[in-house]
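>>> I'd like to go over a predicted model; first the sequence, then the structure.
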Amino acid sequence: MSINKIIARQAAYYAHDAQQWNNSPHALQFPHYASLLDLQLPKHNRYAICNLRGGIGKSTLTFNLAHGANDVLAVDTCPQGNSSSFFSSGGGVSGTTIYDALLPYLLPRMSFPSNIAQKVKTFNPYFDGLNVHFVPSSPNLYEFPSIMESALSQARGIPGVANIKAREQILNSMRDLLDRETKKVDTKKVLIDTSPFFSGATHLTWHAVDSLIVPVRTDQQSVNSLQLLIDILTDSGRSFLRSQDNLSLSSPKIQMVVVTHCGWSTRSGAKHEPNNQTKIYLEKVREIVATNIHLFTTNDPDNHIVPLDDFLGSGRISSAKSIPIKCLKPQQSFTISGQQVTVNASVEKCQKQLAFITKNIW
């Protein structure tokens, strides 16, 4: 399977206009510069950043896409709370967590909290002027799957059609919460950072969003986790479809696979061309996407795969200082753990890639 179009698109980021593109080695195969940069994806309001593996950049992507969206509600459903830390500039966050907000749907005697979403600009000055809110995570989310399963078990024991209503209320709880909170903060856009395990909040998230954005690192374990995610979406024997028996629930499509930690060839004349390892994993990802294209939002595999550079020093600075990649400038210096770290020129490439993702999802 050819990844030529995916590679050509990377080069197209850096062409200033169609005339410059005509001098590119990719122009013969892909002469239409503007169409190459338009993925022609349907624009949705609610996305989950999801992959059933940790350490591949879900929280970093959530943080940076939220900043690029300008107007969004971000929800952190991972008990590790990395994106919560980014939004709050590394400080502690008091108030209602996503765990607190979801619990009353599972335990009916509990009252619903009133103030949930918080303004990011209160904690992080890089979000000044943006209508970005977030709902923080909680370590209690580690316990949430067992609480949710207990609630579903009790609902199944209710006689007659009432058990259908009870189960739908539980499984649609994240959706109902988002309906309420987006009205309060005056936005339609939602980004949800998910955990590496499916049970619990991730399960509820899948019923609440329009589509998934799946980060996949350039290693075999991440590719395997992409296949696992697809298996859970399609296998009636697994919990996602099994729990929907006789219920009226929605299932997400996959909007985009973001291949993270990509490296680029240093060969002379190979400008903007992936190195061999990155090519191998781009090909593996494309094969999975093409095989399962019915799960995606269009029928063109090439339009669903977007490479993203290894952020290296810029990513370290962004994470340590809670600064969106978009706000970093080449040659800026920061002290991290007693070491001086400088933003290198490659940050501008990362900024173009993130802007491209943002443009094609909202």
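Happy to help now that I have it.
>>> only C-alpha atoms for contact and neighbour calcs from this point on.
Will do.
>>> in the protein, where's the longest strand?
Using DSSP state E, we find that the single longest strand of the chain is strand 253-262.
>>> tell me which other helices or strands that strand touches.
strand 211-217, strand 305-309 (3 or more Cα pairs under 8 Å, 6 or more residues apart in numbering; DSSP states H and E).
>>> columns mean neighbour count and distance to Leu229 on top of the ones you listed, output as a markdown table?
Below are those laid out as a markdown table (neighbours: other Cα atoms under 10 Å; distance: least, Cα to Cα, whole Å):
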| stretch | mean neighbour count | distance to Leu229 |
| --- | --- | --- |
| strand 211-217 | 26 | 9 |
| strand 305-309 | 23 | 16 |
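>>> any chance of JSON lines for these, columns distance to Cys78?
Shown next, in JSON lines, are the helices and strands packed on strand 253-262 (distance: least, Cα to Cα, whole Å):
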{"stretch": "strand 211-217", "distance to Cys78": "15"}
{"stretch": "strand 305-309", "distance to Cys78": "22"}
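>>> so which of those strands is nearest Glu283?
Glu283 sits nearest to strand 305-309 of all the helices and strands packed on strand 253-262, at 10.2 Å, using Cα to Cα.
>>> what's the next secondary structure element after the closest one?
Beyond strand 305-309 in the direction of the C-terminus, DSSP states H and E gives the next helix or strand as helix 312-321.
>>> and the next helix or strand after that following helix, what does it pack against?
Per DSSP H and E, the first helix or strand lying C-terminal to helix 312-321 is strand 333-336. In terms of contacts (3+ Cα pairs under 8 Å, 6+ apart), strand 333-336 is packed against helix 312-321, strand 339-342.
>>> OK, contacts around Asn275?
Shown in contact with Asn275 (Cα atoms under 8 Å, 6 or more residues apart in numbering): 263-266.
>>> not counting sequence-adjacent ones, nearest residue to Asn292?
Leaving out its chain neighbours, the residue that sits closest to Asn292 by Cα to Cα, 6 or more residues apart in numbering is Ile230, at 7.9 Å.
>>> how close does the residue nearest in space to the middle of the chain get to Gly315?
Central residue of the chain (Cα atoms, centre = their mean): Ile49, 2.2 Å from the mean position. Noted for Ile49: a distance of 18 Å to Gly315, by Cα to Cα, to the nearest Å.
>>> please compute how far the longest strand of the chain lies from its chain's middle.
Averaging C-alpha positions (Cα atoms, centre = their mean, to the nearest Å) puts strand 253-262 9 Å from its chain's average.
>>> tell me which residues of that strand come out buried.
Going by neighbour count (16 or more other Cα atoms under 10 Å), the buried part of strand 253-262 is 253-262.
>>> same question for stretch 340-351.
Those would be 341-344, 346-351, for stretch 340-351 by 16+ other Cα under 10 Å.
>>> got a list of contacts for that stretch?
By Cα under 8 Å, 6+ apart, stretch 340-351 touches 308-309, 311, 313-314, 317, 325-326, 328-335.
>>> try it against this one:
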Amino acid sequence: MKPIRKKKTKLANIKKIIDRQDEIVTGRISSLNLPKFKKYVICNLRGGIGKTTIAFNLSYLLNDVLVIDTCPQGNLSYFYDSQYFSNNRTTVKDLILPYILPGLGKPSRTAKKIGATNPFFQNKNAFYIPSTSELYLLPSQLSTAINQAKTLTGSQQEEALRNILYSLKYEIDRELEENNLQHVLIDTSPFFSGATHLSWHASDALIVPVRTDQQSINSLELLIDVLENPASEFRRNMPKDGVTPKIQLVILTHCTWSTRSGARNIPNQQTKVYLEKIRDIVSRNIQHFTTDDPDNHILLLDDFLGTGRISTALSKPVTLLQAGETMRINRVKTTVNQSVEKIKAQLQFIANSII
């Protein structure tokens, strides 16, 4: 009987989250009651979980937004401008380098209007700073600069470390002021060293996508350990006035739903298993979240399937897609199915819950 009771208790723990998903889709609830922040980093220490997809779609749903692409793969930059690698001479690395290699000039007004190269954003006051593959080299350059700063003593060492670790923060704040923008989204790579490290120092709060698989669950636990562990790369180099960002949302991505008759908007058993695991992790580490209620911080996002493939192929936000749209991708006919309306509601709810 004990295993049965344990299972019932777990299901009871996630019931509020499951019930809320139906309220989101049917429009009975518009947002979570969370503190709001200006600068968010979208991160997890694993690839292929939806970071860039979420960043791209949220950037359309927000206004007066600056988006920073710190992933050297540059997928988000490509969505904004398919020729970004040749159209942009100044990248996010150019913002950081003068703080690592003193003597270099600092750029100004680096952010590009997204609507200038992506027509779907023409009516949006949205800007971005592109990535570059040179960010693959940043971890070693950053490590060298930090080690050199540590050879200094007293206030000189502290000031040198602050300039390095707050380099992205300083440049983002300048870009916000120069372009009169209000919100920041930072897309990150799957590894912590380098630009992700600097992004954490530039952020107010984190948004953590977690895919419905065990590797993503492990990555969430690793991320929390990096936030907390005094021996982690983030904690051991923390400036005296440094602040550890808290987590605003954990978004369970690639969710699938029950096909049982009458089970409207109820996750299937596989999704429930991972939802239970995530809630347990959030509950045990609630000190790292922006409120003390685990249910406030977990949302579910559908597997985009054909909708996602078309959105990616066209660099078109999901919000603008309509059920029934079709196109051929790699000679295969792909269709936006009816679930797109559900996905739109989920994305809008996430946007409403962060601003």
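Good, I have the coordinates. Being a predicted model, the structure only gives us computed values, none of them experimental.
>>> that older thread, could the buried residues of strand 253-262 of structure 1 go into CSV alongside distance to Ser59 of structure 1?
Shown next, in CSV, are those (distance: Cα to Cα, whole Å):
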residue, distance to Ser59 of structure 1
Lys253, 20
Ile254, 18
Gln255, 18
Met256, 16
Val257, 15
Val258, 13
Val259, 15
Thr260, 12
His261, 14
Cys262, 17
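>>> mind listing the helices for the stretch 51-200 of structure 2?
51-61, 75-80, 84-87, 92-100, 138-149, 154-165, 167-179, 195-202 (DSSP state H, counting those that start in this stretch).
>>> for those helices, which one sits closest to Ile217 of structure 2?
Of the helices of the stretch 51-200 of structure 2, nearest to Ile217 of structure 2 by Cα to Cα is helix 51-61, at 14.8 Å.
>>> read off where that closest one ends up in structure 1.
Alignment of helix 51-61 of structure 2 against structure 1: residues 58-68, by TM-score structural alignment.
>>> mean shift of that stretch relative to structure 2?
Following the fit onto structure 2, the mean deviation recorded for stretch 58-68 of structure 1 is 0.4 Å by mean Cα distance after the TM-score superposition for structure 1.
>>> where's Tyr84 of structure 2 relative to Gln215 of structure 2, distance?
Applying Cα to Cα to Tyr84 of structure 2 and Gln215 of structure 2 gives a distance of 32 Å.
>>> so those two - more neighbours on which side?
Between Tyr84 of structure 2 and Gln215, counting by other Cα atoms under 10 Å, Tyr84 is the more crowded of the two (18 against 12).
>>> gap between the more buried one and Ile96 of structure 2?
In terms of Cα to Cα, Tyr84 of structure 2 sits 19 Å off from Ile96 of structure 2.
>>> one more: Thr244 of structure 2?
Counting by Cα to Cα - Thr244 of structure 2 and Ile96 of structure 2 are separated by 20 Å.
>>> what of Phe56 of structure 2?
23 Å.
>>> so the residue mapped onto Gly237 of structure 1 from structure 2, which of the three states?
Aligning on TM-score structural alignment places Gly237 of structure 1 opposite Ala231 in structure 2. State at Ala231 of structure 2, reduced to three classes by DSSP: H, G, I helix; E, B strand; the rest coil: coil.
>>> and Ala231 of structure 2, how many neighbours?
11.
>>> now do the contacts for it.
Ala231 of structure 2 neighbours (Cα under 8 Å, 6+ apart): none.
>>> over in structure 2, find the residue span stretch 134-154 of structure 1 aligns onto.
If you align by TM-score structural alignment, stretch 134-154 of structure 1 falls on residues 128-148 of structure 2.
>>> repeat for stretch 251-260 of structure 1
So stretch 251-260 of structure 1 sits over residues 244-253 in structure 2, by TM-score structural alignment.
>>> run through who's touching that stretch.
34, 49-50, 200-201, 203-212, 227, 275, 288-290, 296-303, 354.
>>> how far off centre is that stretch?
8 Å.
>>> with Ser346 of structure 1 as the reference, measure out to the equivalent of Leu301 of structure 2 over in structure 1.
In structure 1, the residue matched to Leu301 of structure 2 (TM-score structural alignment) is Leu308. Applying Cα to Cα, the value for Leu308 of structure 1 to Ser346 of structure 1 is 12 Å.
>>> please apply the same query to Gly157 of structure 1.
Relative to Ser346 of structure 1, and taking Cα to Cα, Gly157 of structure 1 is found at 58 Å.
>>> do the same with Glu168 of structure 1
For Glu168 of structure 1 relative to Ser346 of structure 1 (Cα to Cα), the value is 47 Å.
>>> swap in Arg167 of structure 1?
49 Å.
>>> Gln255 of structure 1 too?
27 Å.
>>> what do you get for Cys50 of structure 1?
From Cys50 of structure 1 to Ser346 of structure 1 the distance is 26 Å (Cα to Cα).
>>> save the helices of the stretch 51-200 of structure 2 as JSON lines, and put in distance to Ala263 of structure 2 too.
As requested, the helices of the stretch 51-200 of structure 2 are exported to JSON lines (distance: least, Cα to Cα, whole Å):
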{"stretch": "helix 51-61", "distance to Ala263 of structure 2": "27"}
{"stretch": "helix 75-80", "distance to Ala263 of structure 2": "36"}
{"stretch": "helix 84-87", "distance to Ala263 of structure 2": "45"}
{"stretch": "helix 92-100", "distance to Ala263 of structure 2": "46"}
{"stretch": "helix 138-149", "distance to Ala263 of structure 2": "48"}
{"stretch": "helix 154-165", "distance to Ala263 of structure 2": "49"}
{"stretch": "helix 167-179", "distance to Ala263 of structure 2": "45"}
{"stretch": "helix 195-202", "distance to Ala263 of structure 2": "40"}
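>>> so which of the buried residues of stretch 340-351 of structure 1 comes closest to Tyr14 of structure 1?
For those, the nearest to Tyr14 of structure 1 is Lys349 (8.7 Å; Cα to Cα).
>>> quick one: map that closest one onto structure 2.
Per TM-score structural alignment, Lys349 of structure 1 is aligned with Lys342.
>>> confirm that that match sits in a helix.
Yes. Applying three-state DSSP, one finds Lys342 of structure 2 inside a helix.
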